[in-house]
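# sequence unavailable; structure follows:
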């Protein structure tokens, strides 16, 4: 179990990708990670599209966006 301090969306996604890659390779056991965004960040899961997000929920806020994890997740989606 990992507890990380709040950080930027791109860094959180990079850490998630590194953990996913290590677990898939058998290098580490399945991992539960708790983290927060700072600043706020729109995080879209596999199959989600930015146009489907409720923009009014974060209108006027400074919100980051990181799509790298969406593309990388496709590599591990199939058995």
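Alright, I've got the coordinates. Only a predicted model underlies this, so the values are computations on that prediction, with no experimental measurement involved.

# going forward, measure contacts and count neighbours with C-alpha atoms only.
OK.

# and after the top helix by length along the chain, which helix or strand comes next?
Taking residue count as the measure and DSSP state H as the definition, the longest helix of the chain comes out as helix 9-24. Once helix 9-24 ends, the next helix or strand along the chain (criterion: DSSP states H and E) is strand 33-34.

# please compare the first structure with the one that follows:
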């Protein structure tokens, strides 16, 4: 059965699952423009990412630095508390 846009918008259960799938597909870390440059945003921390506990925040970076760090963080196994 194909799910069209009207079914997704009109069925609350389907819509909720659709949003959950979107969040999972987007991932935990994303690169976005900050005040003083680029940053890697951590969706779980709801703020700048940290490559290691107690380390510097991933902000005020060049676009290339942010992309590289985000890719590194996405490829690492998940560590509790980070």
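Arrived safely. If you're wondering where the values come from, they're calculated on a predicted model, not measured in any experiment.

# and the TM-score between them?
Put the two chains on top of each other and the TM-score (TM-score structural alignment, normalised by the length of the first structure) is 0.22; 25 aligned residues with a C-alpha RMSD of 3.0 Å.

# quick one on the thing from earlier: which other helices and strands contact the longest helix of the first structure?
Packing partners of helix 9-24 of the first structure (3 or more C-alpha pairs under 8 Å, 6 or more residues apart in numbering; DSSP states H and E): strand 41-43, strand 64-66, helix 68-77.

# now do 7 Å
When contacts are defined as 3 or more C-alpha pairs under 7 Å, 6 or more residues apart in numbering; DSSP states H and E, helix 9-24 of the first structure sits against strand 64-66.

# wait, residue 42 of the second structure touches residue 32, no?
No. Judged on C-alpha atoms under 7 Å, residue 42 of the second structure makes no contact with residue 32 at a distance of 10.5 Å.

# quick one on the thing from earlier: may I see the buried residues of the longest helix of the first structure?
Taking 16 or more other C-alpha atoms under 10 Å as the basis for neighbour counts, the residues of helix 9-24 of the first structure that come out buried are 9-10, 12-13, 17, 19-21.

# and if you look at stretch 64-79 of the first structure?
Neighbour counts over stretch 64-79 of the first structure (16+ other C-alpha under 10 Å) mark 66-67, 69-70, 73 as buried.

# what's the local residue count around residue 47 of the second structure?
Burial of residue 47 of the second structure is recorded as 14 neighbouring residues (other C-alpha atoms under 10 Å).
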